[in-house]
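Undergrad: Structure of the sequence below:
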Amino acid sequence: MKVNEADLIISAVKPEQYPKTGLPEIALAGRSNVGKSSFINTLVTRKNLARTSGKPGKTQTLNFYNIEERFVFVDVPGYGYAKVSKSERAAWGEMMETYFSNRENLQGVVLIIDVRHAPSKEDVQMYAYLKHFELPILVIATKADKVSKNKRPRHVKQVKETLGMEKTDDIVLFSAETGQGKEDSWKALQKFM
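TA: Here you go, the predicted structure:
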């Protein structure tokens, strides 16, 4: 899919701030610094639509991006290393739970995993959490360029097994550096639109 129009609509923390576009929404979840912003920027062919940062834990709100007036990407706060207080982490958890459990526009979730490592305990919990809400999931295995071609199938198998992925959920190998997986990601995302 070629994207000509992509804009940040709002950074929200409460349901009353969510945009009323009526468009389908696709949430992006993953650990801090796993490459959610780079994934968005690569798909829409923009360098700085979603801000990337060397510091984990920068996304602290639900960031709604209108893509071509067709759908909305919703970047949710990363989990994992973010050096934030327990109360702040609890507030993020509450904000995300409210969104995942109540948002009617939400059509599916992209769970972003670093393919170089086995999914973390938090990745496994997030996958189970999304399954609990019966949300369709697309797993994007980022940083594919950092794993040699002959080792990639083993890494993908490790991701599937560690998460306990259901056969109905797709997995796409992705690299923001090389653009690998961009077209496959768009194809897989079609089922959410």
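
Undergrad: CA only for contacts and neighbour counts going forward, please
TA: Will do.

Undergrad: Which residue would you name as the spatial centre of this structure?
TA: Taking CA atoms, centre = their mean, the centroid of the chain lies closest to Leu28, which sits 2.2 Å from it.

Undergrad: list the contacts for that residue?
TA: 36, 73-76, 109-112 (CA atoms under 8 Å, 6 or more residues apart in numbering).

Undergrad: Could you measure from the closest residue to Gly78 other than its chain neighbours over to Thr42?
TA: In space, and not counting its chain neighbours, Gly78 is closest to Ser32: 4.2 Å by CA to CA, 6 or more residues apart in numbering. Here the criterion is CA to CA, to the nearest Å. By it, Ser32 lies 18 Å from Thr42.

Undergrad: Now the element after the longest helix anywhere in the chain, going C-ward?
TA: In the chain, with assignment by DSSP state H, the single longest helix is helix 86-102. Note on helix 86-102: by DSSP states H and E, the next helix or strand toward the C-terminus is strand 106-114.

Undergrad: Next, the angle helix 86-102 makes with that next one.
TA: Inter-element angle recorded for strand 106-114 and helix 86-102: 130 degrees (by axes from the mean of the first three to the mean of the last three CA atoms, to 10 degrees).

Undergrad: Here is a second sequence; please produce its structure as well for comparison:
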Amino acid sequence: MENISANKRPEAVFICSSAFYKELPELKGEEYAVLGRSNVGKSSFINHVLANSNLARVSKTPGKTTLANLYKLEESMYWVDLPGYGYAKAAGDEKHRWSKLIADYCEKRPNLMGLLWLIDIRHVGVKADMEAFPWLSDLGKPLFPVLTKGDKLTTNEKKKQVKAAIETFGFKAEPVVYSVNDHMSRDRFWDRFTQWRSGL
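TA: Predicted coordinates for the structure are as follows:
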């Protein structure tokens, strides 16, 4: 496994998008799912952490990521951006398809190594995340929690929310606090992600 440091981030390449699990190509290498509730900032996170503003489509309107988007980060690693969960205004058929796509990928994908679980740091413990957590835990896949939108809170507020996340979800390690307006967030993420990945 290639070691990724803050000074050597992978150059991501978009592979494809798919609306259904059965349409996803078989990949040779480790896969990591990027998931979180609708409007948690997944697209912005992906673009920033991979230093490419054109990779994922960003929208202020919830529910815009409706497909599984595959990105190749290196020869042996892929990220799969899954639709956000918990968007109440989505049509019933669409919500069912999104839920099935997420479930099928996370439950059936043979090369899935772990889950990057994005949580809005301002709203730790919201209903959508509380409902998703038992299922995520039952998957038996390692969780790498990322608290997004860190720039929206003061330093003391962030400390309180990190503590709340640990207490609410029982994280063994402190979640990474991420802000797309802070390039140091990117370096901290890759240091922590590399360490986490090497222990899988």
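
Undergrad: rewinding a little: any idea what the residue nearest to Gly78 of the first structure aligns with in the second structure?
TA: Counting by TM-score structural alignment, Ser32 of the first structure corresponds to Ser38 in the second structure.

Undergrad: Check Arg89 of the first structure too.
TA: Match for Arg89 of the first structure (TM-score structural alignment): Lys95.

Undergrad: What is the burial count for its match?
TA: Lys95 of the second structure sits with 20 neighbouring residues when counted by other CA atoms under 10 Å.

Undergrad: for Gly30 of the first structure, same thing?
TA: Gly30 of the first structure sits with 25 neighbouring residues when counted by other CA under 10 Å.

Undergrad: How about it, nearest residue that isn't a chain neighbour?
TA: Counting by CA to CA, 6+ apart, Gly30 of the first structure lies nearest to Ile112, which is 4.9 Å off, once chain neighbours are set aside.

Undergrad: Which residue in the first structure aligns with Cys16 of the second structure?
TA: With TM-score structural alignment as the criterion, the equivalent of Cys16 of the second structure in the first structure is Ile10.

Undergrad: whoops, I mixed them up, Val180 of the second structure
TA: Checking TM-score structural alignment: Val180 of the second structure goes with Ala176.

Undergrad: Please name the residues that touch its match.
TA: Applying CA under 8 Å, 6+ apart, the residues contacting Ala176 of the first structure are 38-39, 42, 142-143.

Undergrad: Distance of the residue of the second structure positioned farthest from its centre relative to Phe169 of the second structure?
TA: Relative to the centre of the second structure, the most outlying C-alpha is that of Asn156, 24.7 Å out, by CA atoms, centre = their mean. Distance of Asn156 of the second structure to Phe169 of the second structure, given as CA to CA: 20 Å.

Undergrad: With Gly114 of the second structure instead?
TA: Gly114 of the second structure sits 17 Å away from Phe169 of the second structure, going by CA to CA.

Undergrad: When the two are compared, which one has more neighbours?
TA: Between Gly114 of the second structure and Phe169, counted using other CA under 10 Å, the more crowded position is Gly114 (22 against 16).

Undergrad: looking at this, the residue farthest from the centre of the second structure is in a strand?
TA: No - counting by DSSP: H, G, I helix; E, B strand; the rest coil, Asn156 of the second structure is located in no strand; its state is helix.

Undergrad: first to last residue in stretch 140-157 of the second structure, what's the distance?
TA: 31 Å.

Undergrad: if we can go back for a sec, could you find the counterpart of the residue farthest from the centre of the second structure in the first structure?
TA: In the first structure, Asn156 of the second structure lands on Asn150 (TM-score structural alignment).

Undergrad: Quick one: residues in contact with the longest helix of the first structure.
TA: 13-15, 60-61, 76-77, 106, 130, 133.

Undergrad: who touches Leu116 of the second structure in this structure?
TA: Here Leu116 of the second structure is in contact with 32-35, 143-146 (criterion: CA under 8 Å, 6+ apart).

Undergrad: List the contacts of the counterpart of Asn41 of the first structure in the second structure.
TA: Matched by TM-score structural alignment, Asn41 of the first structure corresponds to Asn47 in the second structure. Contact analysis of Asn47 of the second structure by CA under 8 Å, 6+ apart lists 53-56.

Undergrad: just how off-centre is the helix or strand containing Asn47 of the second structure within its chain?
TA: Secondary structure from DSSP H and E places Asn47 of the second structure in helix 42-49. Distance of helix 42-49 of the second structure from its chain centroid, counting by CA atoms, centre = their mean, to the nearest Å, is 9 Å.

Undergrad: just so I have it, where are all the strands in the second structure?
TA: Using DSSP state E, the strands of the second structure run over 13-18, 30-36, 68-74, 77-81, 112-120, 143-148, 176-177.
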